[in-house]
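In: here is a sequence together with a model predicted from it:
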Amino acid sequence: MTVVRDHRTALPSLASVYRTRSSVELKEFFRQRESVVFTLAFPVILLLVFGAILDYRITTASGVSVRFTQLFAAGIIAAGILGASLQNMAISIATERSDGTLKHLVGTPMPKHAYFVGKVVQVLVVTVAIVVVLLLVATVFYGVDLPSGSDWLTFLWVTALGSAACTLLGIAISSLAKNGRSASATVTPIALVLQFISGVFFQFSQVPEWLQTVAAIFPLKWMAQGLRSVFLPDELAALEPAGSWELGRVALVLGLWCAAGLLLCVSTFRWQDRAP
């Protein structure tokens, strides 16, 4: 009797592919000093500088007041999440598209969706890191009061929804850059403008009304508002344009941006640069 041996190599499991791709993404991120400094250190520097310079109290008509750093902590955490998701995804994917990394990955047996799983894991790890560092710095250097009780649940779902929406939007925006060299110049101004008009660096009520309307279109404004609700006393909701935290609307808008971001990713994502 002749025995026929099957010399085919068994393919790794999907879970193994996901773990490997996620590990690659994390190693590549933390090996790039510029990305680590800009994504992790820059928000911390902003918190330290603005917290030291803008040392004043915000008071409502009813007499309730808090230090500016209590409000700024919510805004800078929202900005940190934006940097770890939208900016990070848009710039890194545009760079990998330009240097041929994406084209190479398409030619391998790896499922295409494993690439995006790796990116999502990278965003999750970096987001957790930046949030933890910012909370630590805010409490140690400026005595910021952390959320308590059910506020932590609100903090978690606002962070999760905001990060998901910004990650998907970042993947979609990566297609705006003509090549990797222009990615940072394309994406960074968009992120900075959104931060200035979304109430990150000062009270949102101080933003001109027409810019408030523009900011309300995008997820950063709603993420910052949701985070303010867990860092500030309920009385300070009176300083919001609607006079309340509008957490239901925060969840709705961020959820809609997750859906819209997914549709944009599917319709605009490219594995190669556009032809010159």
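Out: Happy to help now that I have it. Residues are numbered from 1 along each chain as shown.
In: going by C-alpha atoms from here, please, whenever you check contacts or count neighbours.
Out: OK.
In: for the lengthiest helix in the chain, buried residues please.
Out: Taking DSSP state H as the criterion, the chain has its longest helix at helix 112-142. Using 16 or more other C-alpha atoms under 10 Å as the test for burial, helix 112-142 gives 114-124, 126-127, 130-131, 133-135, 137-138, 142.
In: okay, now residue 209: neighbour count?
Out: Residue 209 has 12 neighbours, counted by other C-alpha atoms under 10 Å.
In: mind listing the strands for this protein?
Out: For the chain, the strands defined by DSSP state E cover 57-59, 65-67.
In: tabulate these (JSON lines), appending mean neighbour count.
Out: Listed next are the strands of the chain as JSON lines, based on neighbours: other C-alpha atoms under 10 Å:
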{"stretch": "strand 57-59", "mean neighbour count": "15"}
{"stretch": "strand 65-67", "mean neighbour count": "17"}
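In: need the ones you listed in a markdown table with distance to residue 16, can you?
Out: As requested, the strands of the chain are exported to a markdown table (distance: least, C-alpha to C-alpha, whole Å):
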| stretch | distance to residue 16 |
| --- | --- |
| strand 57-59 | 51 |
| strand 65-67 | 48 |
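In: which stretch among those comes nearest residue 40?
Out: For residue 40, the closest of these is strand 65-67, at 24.4 Å, according to C-alpha to C-alpha.
In: mind listing residues that contact that closest one?
Out: With contact meaning C-alpha atoms under 8 Å, 6 or more residues apart in numbering, strand 65-67 is reached by 55-59, 232.
In: use this one as the comparison:
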Amino acid sequence: MTAIAPAPTAFGPTRTVRLGLRRIGFELRQYFRAGDQVFFTFLFPSLMYVVFATIFTGDVGQGPDAVSMATYYLPGLIAGGILLSGVQGPALEIATEKSDGTLKRLGGTPISPVTYFIGKAGEVFVTCVLQTALLIAVASLVYGAQLPTDAEAWLRFAWIYVLGLITCTLLGIALSSVPRSGKTAGAVVIPVVLLVQFISGVYIAFSMLPEWLQNAAGVLPVKWIAQGMRSVFLPDSFQAAEVNGSWELGLIALMLAVWLVAGFVLSRITFRWIRRDG
């Protein structure tokens, strides 16, 4: 009679966190070894910024509050980078690892999903910060984009950035359950991300969209991240161009918090080491 191997014993909380932190390094090495991912996720916001800042020149606004087009496009591309890093990156990675058996093998070890997602979240945070730093460096050093000079603006940048990134990461984990295989993950995830960027004020002004599309896209988290970033990098006079004529910082925090909770619930409900139909 063949002996049945005992089920692996789960690690305690301390070791779970410690292993998760160690896994961040592994995830980062895997990330930067994938040239296509580095190009289409890490470098993409900076490349798009170069395209827009080179093609569209001149100033936006009038008088002392006028800003260059290079400054005007910066907040939207930062929001787009958060979406790419937080949603597209994890969704594609997890779907692929689920399809190629990586998650199935991990599910047969004492490693818990918490350990796995600490590693993923750490990778997202590090790569997104580096991505944003590169974008801001290109904007300021190459194109002379104007950056905030007061601490309050940078503090606002920090909480919008962190809250937006956590929210997008949880939504990316949830989205990873939609593709039926790693081969189809790109076809499912990338069009969704591109569509959300275009209707959320990343590439074009949100106020230029038809009213019905503004109403539909107005609930999306990236719309609020982009609006929050505009409040950081653009003069206060620009808030008159927003849909409600205000930066609505309190509503930004509320909407992102709602999406964060929704992303957490959806990721908990949908995540499996293997697909149910697999």
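Out: On my side now, so go ahead. The structure displayed is predicted, hence computed values, not measured ones.
In: how close does the longest helix of the first structure sit to the second structure?
Out: Taken against the second structure, helix 112-142 of the first structure registers an average deviation of 0.6 Å after superposition, with mean C-alpha distance after the TM-score superposition for the first structure.
In: which stretch of the second structure lines up against that helix?
Out: Under TM-score structural alignment, helix 112-142 of the first structure corresponds to residues 113-143 of the second structure.
In: from the chain's centre, how far out is stretch 80-87 of the second structure? Work that out for me.
Out: Stretch 80-87 of the second structure sits 2 Å away from the centroid of its parent chain (C-alpha atoms, centre = their mean, to the nearest Å).
In: whoops, I mixed them up, stretch 73-84 of the first structure
Out: On C-alpha atoms, centre = their mean, the centre of stretch 73-84 of the first structure falls 7 Å from the chain's centre.
In: what does it contact?
Out: Stretch 73-84 of the first structure is contacted from outside by 39-40, 43, 46-47, 123, 126-127, 130-131, 134-135, 138, 144, 159, 162-163, 166, 191, 195, 199-201, 220, 223-224, 227-228, 231, using C-alpha under 8 Å, 6+ apart.
In: recalculate using a threshold of 6 Å.
Out: Stretch 73-84 of the first structure is touched from outside by 39, 43, 127, 200, 224, 227-228, with contacts defined as C-alpha atoms under 6 Å, 6 or more residues apart in numbering.
In: can you tell me which of those are buried?
Out: Buried residues within the contacts of stretch 73-84 of the first structure, counting neighbours by 16+ other C-alpha under 10 Å: 39, 43, 127, 200, 224, 227-228.
In: now, which of the residues you listed sits nearest residue 174 of the first structure?
Out: Nearest to residue 174 of the first structure out of those is residue 39 (C-alpha to C-alpha; 16.8 Å).
In: what lines up with residue 221 of the first structure in the second structure?
Out: Checking TM-score structural alignment: residue 221 of the first structure goes with residue 223.
In: cool, residue 29 of the first structure as well?
Out: So, by TM-score structural alignment, residue 29 of the first structure is matched to residue 31.
In: now for residue 58 of the first structure: which residues touch it?
Out: 65-66.
In: let's see that with 10 Å instead.
Out: Residues near residue 58 of the first structure by C-alpha atoms under 10 Å, 6 or more residues apart in numbering: 64-71, 203, 236, 239.
In: want to try a markdown table for these, with distance to residue 95 of the first structure as columns?
Out: Formatted as a markdown table, the contacts of residue 58 of the first structure follow (distance: C-alpha to C-alpha, whole Å):
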| residue | distance to residue 95 of the first structure |
| --- | --- |
| 64 | 48 |
| 65 | 46 |
| 66 | 43 |
| 67 | 41 |
| 68 | 38 |
| 69 | 36 |
| 70 | 37 |
| 71 | 35 |
| 203 | 35 |
| 236 | 42 |
| 239 | 41 |
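In: what does residue 268 of the second structure correspond to in the first structure?
Out: Alignment of residue 268 of the second structure against the first structure is given by TM-score structural alignment, with residue 266 as its counterpart.
In: before we move on, the earlier item: okay if I get the contacts of strand 65-67 of the first structure as CSV plus distance to residue 79 of the first structure?
Out: Shown next, in CSV, are the contacts of strand 65-67 of the first structure (distance: C-alpha to C-alpha, whole Å):
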residue, distance to residue 79 of the first structure
55, 20
56, 21
57, 22
58, 21
59, 24
232, 17
